[in-house]
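>>> Predicted model, plus sequence, below.
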Amino acid sequence: MKGWSKAGVYAALIVISLLFLFPVLWVVLSSFKNNTELYAWPPQIFPRQFTLDNYAAAFNKGNFGVYFLNSAIVTISSTLLLLFINSMAGFALAKYRFRGATIILIGFISTLMIPLEVIMIPIFSIISMLGLYNSLLGIIIPPAATPTGVFLIRQYLLSVPDELLEAARMDGASEWKIYRSIVLPIAKPILAVLTIFSFMWRWDDFLWPLIVISDPGKYTIQLALSNFIGEYNVDWSSLLAMSVITMIPILIVFLIFQKQLVKGIVTTGMKG
């Protein structure tokens, strides 16, 4: 009975997984259909004849190589900057004792309750005053420090023994060397979590680039996808093809960091 019960749980999990994956599978398979099959009724899951014409048409209609490069620059730069700043802030709040540390932490956490729409106008005003409007830096810099990242890293580093850091100081290690040689290697799991989250946030971001960027040559991939939506019709064939391509970078990043992701989420929840 125990074996049957276990098999039933696995079967239920497989069915639930297929239900969640079905929309993604539908998009991927539909991107290989021609227009006749795409609009056929009743709809068919698998294309009768696989074709790459949708992908070729999408690249011919728009300069997607430039859009992909812009998105890659924004996403990678923002993620690296976020990891660097958040890890230093989290380390400071976890391991340094100074007046006002608790107030700073509470201030960071309280910003999580503020919707982005509330602070969007002030951020845009600052970006404009700094001359970063209509530039990729205007997208990269604002999310460089996130309260979520600082809090997660701080919680993770609370379990690192203070004696380990004191021993390094007694051996003559500088604070920068402690951060680089001890803190960063220990924090790999939580940094992997933030890498995946930041990559997804920046790669899929549409609203902020739409506000900051006005030059079509500096569009990110999400802004480029919106070009397929016209006033009276939607170019579904090209839109589906490019949507599939936009999934690939996130999937690759997730596959690279998936083990660290699970470890980071589990261990972070155990720290306090």
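Looks like it arrived, so ask away.

>>> only C-alpha atoms for contact and neighbour calcs from this point on.
Fine.

>>> Any idea how far stretch 187-204 is from the middle of the chain?
Chain-centre distance of stretch 187-204: 6 Å, with C-alpha atoms, centre = their mean, to the nearest Å.

>>> For residue 80, see how far away the most centrally placed residue in the chain is.
Centroid-nearest residue in the chain: residue 200, 2.0 Å away (criterion: C-alpha atoms, centre = their mean). As judged by C-alpha to C-alpha, to the nearest Å, residue 200 and residue 80 stand 13 Å apart.

>>> which residues are contacting the helix or strand residue 106 falls within?
In the assignment (DSSP states H and E), residue 106 maps to helix 101-110. For helix 101-110, contacts defined as C-alpha atoms under 8 Å, 6 or more residues apart in numbering pick out 93, 147, 148, 150, 151.

>>> and that helix, which residues are buried?
105, 109 (16 or more other C-alpha atoms under 10 Å).

>>> Please apply the same query to stretch 49-63.
Judged by neighbour count (16+ other C-alpha under 10 Å), stretch 49-63 contains these buried residues: 53, 54, 55, 58.

>>> Rebuild those residues as a markdown table, extending it with secondary structure and distance to residue 124.
A markdown table is the format used below for the buried residues of stretch 49-63 (DSSP: H, G, I helix; E, B strand; the rest coil; distance: C-alpha to C-alpha, whole Å):
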| residue | secondary structure | distance to residue 124 |
| --- | --- | --- |
| 53 | helix | 40 |
| 54 | helix | 37 |
| 55 | helix | 35 |
| 58 | helix | 32 |
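
>>> And these, which is closest to residue 42?
Nearest to residue 42 out of the buried residues of stretch 49-63 is residue 54 (C-alpha to C-alpha; 21.2 Å).

>>> wouldn't the closest one be in contact with residue 29 here?
No: look at residue 54 against residue 29 with C-alpha atoms under 8 Å: they stay out of range, at 11.7 Å.

>>> For the buried residues of stretch 49-63, give me JSON lines that also has distance to residue 17.
Shown next, in JSON lines, are these (distance: C-alpha to C-alpha, whole Å):
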{"residue": "53", "distance to residue 17": "30"}
{"residue": "54", "distance to residue 17": "28"}
{"residue": "55", "distance to residue 17": "28"}
{"residue": "58", "distance to residue 17": "30"}
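
>>> of all these, which comes closest to residue 255?
Using C-alpha to C-alpha, the buried residues of stretch 49-63 come closest to residue 255 at residue 55, 24.3 Å.

>>> dump the residue contacts of the closest one.
Here residue 55 is in contact with 31, 238, 241, 242 (C-alpha under 8 Å, 6+ apart).

>>> before we go on, here's another structure to hold up against the first:
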Amino acid sequence: MSKRLQTIVLEAILLVIGITTVFPFIWMVLSAFKPNSEIRALDQSLLPQEWTLDNFLSLQDKFDFVRFFANSLGIALIVTALTIYTSCLCGYVLAKYRFRGRNAIFGFILGTMMIPWAVTIIPRYTMFEAWGLRDNYLALIIPAAMSGFGIFMLRQSMSDIPDAVLEAARIDGASEIYIFHRIVLPMSRNPISALAIFQFLWAWEDYLWPYLMMDSEEKQVLSVGLTTFNGRYGTDYGGLFAATTISVIPVLVVYLIFQKRFIAGAASAAVKG
């Protein structure tokens, strides 16, 4: 098989996989413009036979969509910002400072990535309950403020920053804080962009932890609020699809902002042999 034919076959396979992956999302978006009677009908069609905006216009009447959306957006932005900063700081220290126990600390951080998240739910819940932080936004922010994956990613990337650049800055009288904020961070924009996409997505779609910790409806996040469409005798599919369609917008916006640096940032974090 020639190289040209192999390329065509590979592209065809990727096209089929891409269409298969995207089709459910397209179906959901188009269904958001259908009335519930058409969504439940046995005779289904991809395009709405009767276009309607009622599912979007009535969202706020069915539940406090704006409040839930604002809560999710605020928490996701705060968590993403904190995770990026702590990951950059820890990654820089582990990559460029020489001290006893550095490799052991880095190994411990890697070990935390191997622990299933479900194992930590009960002890984490007990801790925050004892601290009186239940039904408090801090309970959603503190556990996600540091990321083992983020530290690993930034440490791998910052290892490539030439030591000569940092030494030249020190000779010129730059402080360590100045070097970190004005030299290291700008040179790490690619991995920071990749981490921003990952972390925002994880924080935005988190369901179980907010469901356990937040009791007040006005403090709840959107991922939990969407479950209110599941009624006792039926599900408002039109409203659910409309709310889910809107909830995807922030993730798409973040990806579009950082997409140019995403691939380069992910590649820079690869383990070097």
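Everything's here; your move. Model, not experiment: these values are computed from the prediction.

>>> which among the contacts of helix 101-110 of the first structure end up buried?
Judged by 16+ other C-alpha under 10 Å, buried ones among the contacts of helix 101-110 of the first structure: 93, 147, 150, 151.

>>> re the thing from before, quick one: which of the contacts of residue 55 of the first structure has the most company?
residue 31 (28 neighbours; other C-alpha atoms under 10 Å).

>>> could you measure that one against residue 38 of the first structure, distance?
9 Å.

>>> Name the residues contacting each of those two.
Joint contacts of residue 31 of the first structure and residue 38 (C-alpha under 8 Å, 6+ apart) are residue 237.

>>> Number of residues surrounding residue 218 of the second structure?
Residue 218 of the second structure has 11 neighbours, counted by other C-alpha under 10 Å.

>>> residue in the first structure matching residue 170 of the second structure?
Superposed on the first structure with TM-score structural alignment, residue 170 of the second structure falls opposite residue 169.

>>> How far does stretch 14-31 of the second structure sit from its chain's centre?
In this view, stretch 14-31 of the second structure has its centroid 21 Å away from the chain centroid, taken as C-alpha atoms, centre = their mean.

>>> That stretch vs the first structure, mean deviation?
Superposed on the first structure, stretch 14-31 of the second structure shows a mean distance to its aligned partners of 1.1 Å (mean C-alpha distance after the TM-score superposition for the first structure).

>>> Could you list the buried residues of that stretch?
28, 29, 30, 31.

>>> thought the last one was touching residue 241?
Yes: counting by C-alpha under 8 Å, a contact exists between residue 31 of the second structure and residue 241, whose distance comes to 6.7 Å.

>>> Aligned to residue 90 of the second structure, what sits in the first structure?
Aligned partner of residue 90 of the second structure by TM-score structural alignment: residue 89.

>>> how much distance is there from whichever strand or helix holds its match to the middle of the chain?
Assigned by DSSP H and E, residue 89 of the first structure falls within helix 64-95. From the chain centre to the centre of helix 64-95 of the first structure is a distance of 10 Å (C-alpha atoms, centre = their mean).

>>> Which helix or strand contains residue 197 of the second structure?
helix 189-205.

>>> Correction: the previous question concerned residue 133 of the first structure.
Counting by DSSP H and E, residue 133 of the first structure is found in no helix or strand.

>>> Distance of residue 158 of the second structure relative to residue 61 of the second structure?
With C-alpha to C-alpha as the criterion, residue 158 of the second structure and residue 61 of the second structure are 49 Å apart.

>>> Residue 167 of the second structure now?
Counting by C-alpha to C-alpha, the gap from residue 167 of the second structure to residue 61 of the second structure is 60 Å.

>>> now swap in residue 143 of the second structure and tell me
For residue 143 of the second structure, the distance to residue 61 of the second structure - C-alpha to C-alpha - is 33 Å.

>>> again with residue 247 of the second structure
Distance, residue 247 of the second structure to residue 61 of the second structure, using C-alpha to C-alpha: 17 Å.

>>> before we move on, what about residue 189 of the second structure?
42 Å.

>>> and if you look at residue 89 of the second structure?
45 Å.

>>> Please apply the same query to residue 200 of the second structure.
The value you get for residue 200 of the second structure to residue 61 of the second structure, if C-alpha to C-alpha is used, is 28 Å.

>>> neighbours of residue 196 of the first structure, just the number please.
By the criterion of other C-alpha under 10 Å, residue 196 of the first structure has 20 neighbours.

>>> Just confirm it contacts residue 257, I think it does.
Yes: when contacts are counted by C-alpha under 8 Å, residue 196 of the first structure is listed as touching residue 257 (7.4 Å).

>>> Just list the residues touching the equivalent of residue 117 of the second structure over in the first structure, thanks.
Counting by TM-score structural alignment, residue 117 of the second structure corresponds to residue 116 in the first structure. With contact set as C-alpha under 8 Å, 6+ apart, residue 116 of the first structure has no partners.

>>> on that earlier part again, will you turn the contacts of residue 55 of the first structure into JSON lines that also has distance to residue 100 of the first structure and secondary structure?
Formatted as JSON lines, the contacts of residue 55 of the first structure follow (distance: C-alpha to C-alpha, whole Å; DSSP: H, G, I helix; E, B strand; the rest coil):
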{"residue": "31", "distance to residue 100 of the first structure": "55", "secondary structure": "coil"}
{"residue": "238", "distance to residue 100 of the first structure": "54", "secondary structure": "helix"}
{"residue": "241", "distance to residue 100 of the first structure": "52", "secondary structure": "helix"}
{"residue": "242", "distance to residue 100 of the first structure": "49", "secondary structure": "helix"}
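
>>> before we move on, the earlier item: does the residue nearest to the centre of the first structure touch residue 249 like I think?
No: using C-alpha under 8 Å, residue 200 of the first structure is not in contact with residue 249, being 9.2 Å away.

>>> Check the gap between residue 70 of the second structure and residue 199 of the second structure for me.
In terms of C-alpha to C-alpha, residue 70 of the second structure sits 18 Å off from residue 199 of the second structure.

>>> These two: who's more crowded?
residue 199 (22 against 15).

>>> my guess is the more buried one meets residue 80, correct?
Yes: using C-alpha under 8 Å, residue 199 of the second structure makes contact with residue 80 at a distance of 5.6 Å.
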